[in-house]
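[1] give me coordinates for this.
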Amino acid sequence: MNYKNSGVNIDEANKMLFKIKNKLKDNADMYAGIFDIREIIKNYNNPLLVASTDGVGTKMILLEKEKRWDIAAQDLVGMVLNDLVCVGAKPLFFLDYYATGKLNSEEGAEFLNYLIKILNTFDCQLIGGETAELPGLLINNKVDVAGFAVGIVEKEKILGKNKVNDGDIIVGLKSNGIHSNGYSLVRKLLEEKKLRYSEKLIAPTKLMVNQTLSIRNYINAAAHITGGGIIENLSRVIPDGLCAKIHVNWDFHEIFHEILNAGVSLQESFKTFNMGIGMIYILKPENLEIIKNILYDEEIIELGIIKKGKEKIELQW
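    Sure thing, here's the model as predicted:
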């Protein structure tokens, strides 16, 4: 009896690491990732470190079946870094967790190479992670991925509810579709043949990192619209006594019309999905034209206004 006979192949894990070792630089053989922050903090007066962690969720079941490791990597980066920038933090480094019932070094390395490539576009380093082969826990060779990132922000420039005021306006960036939330419901609809599989069903999470960082000096708060939809996520940045009055007048992505036609109510859909809005910004009215000019290649959707009220979110149909 040996470890390999029990379902864990250390040699396969070593082959996977070897395929990306040169991209991890000095951290490849370390027990923990190291990041030199000394030069970076010289540009800050009161720097704070910000951390975020998330995963791709049960969308991985669909992505693994289609071998879409490129989408899995983008979803993971999007779920983690889109959250991180909501407080105005610039991403610095990232760690991943790749778990599977039976390790395939080719597929694992493909995922990591895509992950590194995407992170490099944000000058964010992958400094390490964990590869776990878990026979018996992840059955039928399933794969699960998670990520952890750290960023930096000037203390005085942190975005959040303390900067939101009566009279501020609310705008949004369109999503690519479902992104990476609500897939337990999506898979149930697929299993019951109420929804037909298509490529748009697994469209990657829109990366809204650079967009948010480029306008962070002109916004008061940001909300990444993930699980729980607009109501759950936007309410996090609305102070007590104020209400975000949202006018639901944008065109839903085609995939959401298909979900509605599959029998999911509009109310349930808004509780579960982003419904076509990937990121929401709250800002002073006079800054609207500024952010439109900065984000000239994005469609800025004017969603509503902040007013006094008891309910934090009010959807107006």
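[2] please make it C-alpha for all contacts and neighbour counts, starting now.
    Will do.
[3] so how many other residues sit close to the nearest residue to residue 45 once chain neighbours are set aside?
    Closest residue in space to residue 45, ignoring its immediate chain neighbours: residue 154 at 6.9 Å, by CA to CA, 6 or more residues apart in numbering. Residue 154 has 17 neighbours, counted by other CA atoms under 10 Å.
[4] same check, this time on residue 197
    Residue 197 has 14 neighbours, counted by other CA under 10 Å.
[5] give me the distance between residue 155 and residue 214.
    17 Å (CA to CA, to the nearest Å).
[6] list the contacts for residue 239?
    Contact analysis of residue 239 by CA atoms under 8 Å, 6 or more residues apart in numbering lists 161-162, 164, 312.
[7] thinking again about what came up before, hang on, the residue nearest to residue 45 packs against residue 48?
    Yes: counting by CA atoms under 8 Å, residue 154 touches residue 48, with 6.2 Å between them.
[8] is the nearest residue to residue 200 once chain neighbours are set aside in a helix, a strand, or coil?
    Nearest residue to residue 200 in three dimensions, chain neighbours excluded: residue 255, at 6.9 Å (CA to CA, 6+ apart). Three-state call for residue 255 (DSSP: H, G, I helix; E, B strand; the rest coil): helix.
[9] point to the residue nearest the middle of this protein.
    residue 79 (1.5 Å; CA atoms, centre = their mean).
[10] before we move on, which element is it in?
    Of the helices and strands defined by DSSP states H and E, residue 79 is found in helix 69-84.
[11] packing partners of that helix?
    Using 3 or more CA pairs under 8 Å, 6 or more residues apart in numbering; DSSP states H and E as the contact test, the elements touching helix 69-84 are strand 47-55, helix 59-66, strand 90-100, helix 105-120, strand 143-154, strand 221-224.
[12] between the second one and helix 105-120, how big is the angle?
    Taking axes from the mean of the first three to the mean of the last three CA atoms, to 10 degrees, one finds that helix 59-66 is oriented at 120 degrees with respect to helix 105-120.
[13] would you mark the buried spots in helix 59-66?
    By neighbour count with 16 or more other CA atoms under 10 Å, helix 59-66 contains the buried residues 59-64.
[14] include distance to residue 20 when you put those residues into JSON lines, please.
    Shown next, in JSON lines, are these (distance: CA to CA, whole Å):
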{"residue": "59", "distance to residue 20": "25"}
{"residue": "60", "distance to residue 20": "22"}
{"residue": "61", "distance to residue 20": "24"}
{"residue": "62", "distance to residue 20": "25"}
{"residue": "63", "distance to residue 20": "21"}
{"residue": "64", "distance to residue 20": "20"}
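[15] run this one through as well so I can compare:
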Amino acid sequence: MDYQDAGVNIEAGRSFVDQIRRSVESTHNPQVLGGLGGFGGYFELPTGYENPVLVSGTDGVGTKLKIAQALNSHRTIGIDLVAMCVNDILTSGAKPLFFLDYLATGQLNPQQLRDVVEGVVEGCQLSGCALLGGETAEMPGFYGAGEYDVAGFCVGIVEKSKLLDGSQINVGDVAIGLSSSGVHSNGFSLIRKIVEVNDLNWSDRFDILGEQTLGKILLTPTQIYVKPILEALNSGMEIKGMAHITGGGLPENLPRCLKENQSIKINPESWPILPIFQWIADTGNVENSAMFDTFNMGIGLVIIVPQKRVIENIKWFKSQGVFAYEIGEVVEGNRTLIGL
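    Prediction:
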């Protein structure tokens, strides 16, 4: 017997790396040393920093993968993977430098995984970071036919004096919510349960959702906020803190950027709720509190700014194609969200 008799095709793995090489290298910049194929990726730190701090993050896409696999639509998953990581480290004010991915599958399907990697490449281009390398694991008997899982890892850099750690935020500062592109990459276990209980299909269409199918809307990739945020910071716009709204929604994530003695009083009627969230609530009979505890509800990232800079920031992000809304105010408290 050999490895292929056990279900692992070494030659297919080598061929896959060759197929994606050009796409991966399209994300490289002068800081990337060497190419694919080594035991590690090399990245030279950029110059111009007096006291640089490296910021790292890792995440996955969750059970959104089940929908992508059911519809055989995989490219947006790669964008999701990058977005979940780079948006996280962005909250500290860090510029993403490089990204690595890990793909595990039962049996290597080159076209399927190439689509995922092409999405990762697009996500890296959208966030201005290099895809430094990755790992593809073929694990027969562990994943079913057509199944795969992905994980992402990124590293960014920020000047220590400009690190956003919550210490800059004061009572009276304002929370501005930046619009999400949809559900992003959280809450899909609940969505899948709703679809299962109601005997629905991903190809179904609903009046409230317009012409697109349910599956197509749910696979809308996570918004990447890196470029407009970094451009705002570099242009001198004052942003004191940020929160990436992922699992746990606004109640769990927004207080994480505050000091111990602060809370945020939020006005949930200050931004429009996307139709997909109304569909989830109505179809699944999900209470409003559970919706906010699970989903981003149309707000993908929140920035904290001084009261005097609110209008300036809102106008800036709208000029960058990201709708922004004044959604709350920092008040005295114990790191909670008030008003939901």
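[16] trace the residue nearest to residue 200 of the first structure over to the second structure, please.
    Residue 255 of the first structure maps onto residue 276 in the second structure, with residues paired by TM-score structural alignment.
[17] look at its match and say how many residues are nearby.
    18.
[18] what ranges do the helices span in the second structure?
    In the second structure, the helices defined using DSSP state H lie at 10-25, 64-71, 75-90, 110-127, 188-197, 214-218, 226-234, 249-253, 275-284, 288-294, 310-319.
[19] now do the buried residues in the last one.
    So the one you mean is helix 310-319 of the second structure. 310, 313-314, 316-317.
[20] return the member of these nearest to residue 150 of the second structure.
    residue 317 (30.8 Å; CA to CA).
[21] verify the stated contact: the closest one with residue 228.
    Yes: counting by CA under 8 Å, residue 228 is a contact partner of residue 317 of the second structure at 6.9 Å.
[22] could you find the closest non-adjacent residue to the residue nearest to the centre of the first structure?
    Among residues not flanking residue 79 of the first structure along the chain, residue 54 sits closest, at 6.2 Å (CA to CA, 6+ apart).
[23] which one in the second structure is aligned with that neighbour?
    Under the alignment (TM-score structural alignment), residue 54 of the first structure pairs with residue 59 of the second structure.
[24] count of neighbours near residue 268 of the first structure?
    12.
[25] and it, how far is that from residue 61 of the first structure?
    The gap separating residue 268 of the first structure from residue 61 of the first structure is 23 Å, by CA to CA.
[26] quick one, what contacts residue 168 of the first structure?
    Going by CA under 8 Å, 6+ apart, residue 168 of the first structure touches 282-285, 305-307.
[27] now do 6 Å
    By CA atoms under 6 Å, 6 or more residues apart in numbering, the residues touching residue 168 of the first structure are 283-284, 305-306.
[28] what's the nearest residue to it if we skip its chain neighbours?
    Closest to residue 168 of the first structure by CA to CA, 6+ apart is residue 284, at 4.8 Å.
[29] the one you found maps to what in the second structure?
    Using TM-score structural alignment, residue 284 of the first structure sits opposite residue 306 in the second structure.
[30] now do residue 300 of the first structure
    That one, residue 300 of the first structure, aligns with residue 324 by TM-score structural alignment.
[31] again with residue 266 of the first structure
    Using TM-score structural alignment, residue 266 of the first structure pairs with residue 288 in the second structure.
[32] can you count the residues close to its match?
    Neighbour tally, residue 288 of the second structure, other CA under 10 Å: 12.
[33] from residue 57 of the second structure, how far off is it?
    Here residue 288 of the second structure is placed at a distance of 31 Å from residue 57 of the second structure (CA to CA).
[34] could you do residue 92 of the second structure as well?
    As for residue 92 of the second structure, its distance to residue 57 of the second structure is 11 Å (criterion: CA to CA).
[35] so the two - more neighbours on which side?
    Taking neighbours as other CA under 10 Å, residue 92 of the second structure and residue 57 compare with residue 92 leading, 22 against 18.
[36] residue 162 is in contact with that one, correct?
    No: here residue 92 of the second structure lies out of contact with residue 162, judged by CA atoms under 6 Å, at a distance of 8.6 Å.
[37] who are the contact partners of the match of residue 300 of the first structure?
    177-178, 314.
[38] count the neighbours of the closest residue to it other than its chain neighbours for me.
    Nearest non-adjacent residue to residue 324 of the second structure, counting by CA to CA, 6+ apart: residue 178, 4.6 Å away. When neighbours are defined as other CA under 10 Å, residue 178 of the second structure has 26 of them.
[39] swap in residue 146 of the second structure?
    Neighbour number of residue 146 of the second structure under other CA under 10 Å is 14.
[40] what does it align to in the first structure?
    Match for residue 146 of the second structure (TM-score structural alignment): residue 141.
[41] not counting its neighbours along the chain, what's nearest its match?
    Using CA to CA, 6+ apart, the closest residue to residue 141 of the first structure is residue 101 (4.1 Å).
[42] how about the contacts made by the one you found?
    Contact partners of residue 101 of the first structure, counting by CA under 6 Å, 6+ apart, are 133-135, 138-139, 141-142.
[43] just the buried ones from these?
    Here, 16+ other CA under 10 Å leaves 133-135, 141-142 buried among these.
[44] including distance to residue 34 of the first structure, could the residues you listed go into CSV?
    Listed next are these as CSV, based on distance: CA to CA, whole Å:
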residue, distance to residue 34 of the first structure
133, 24
134, 27
135, 30
141, 31
142, 30
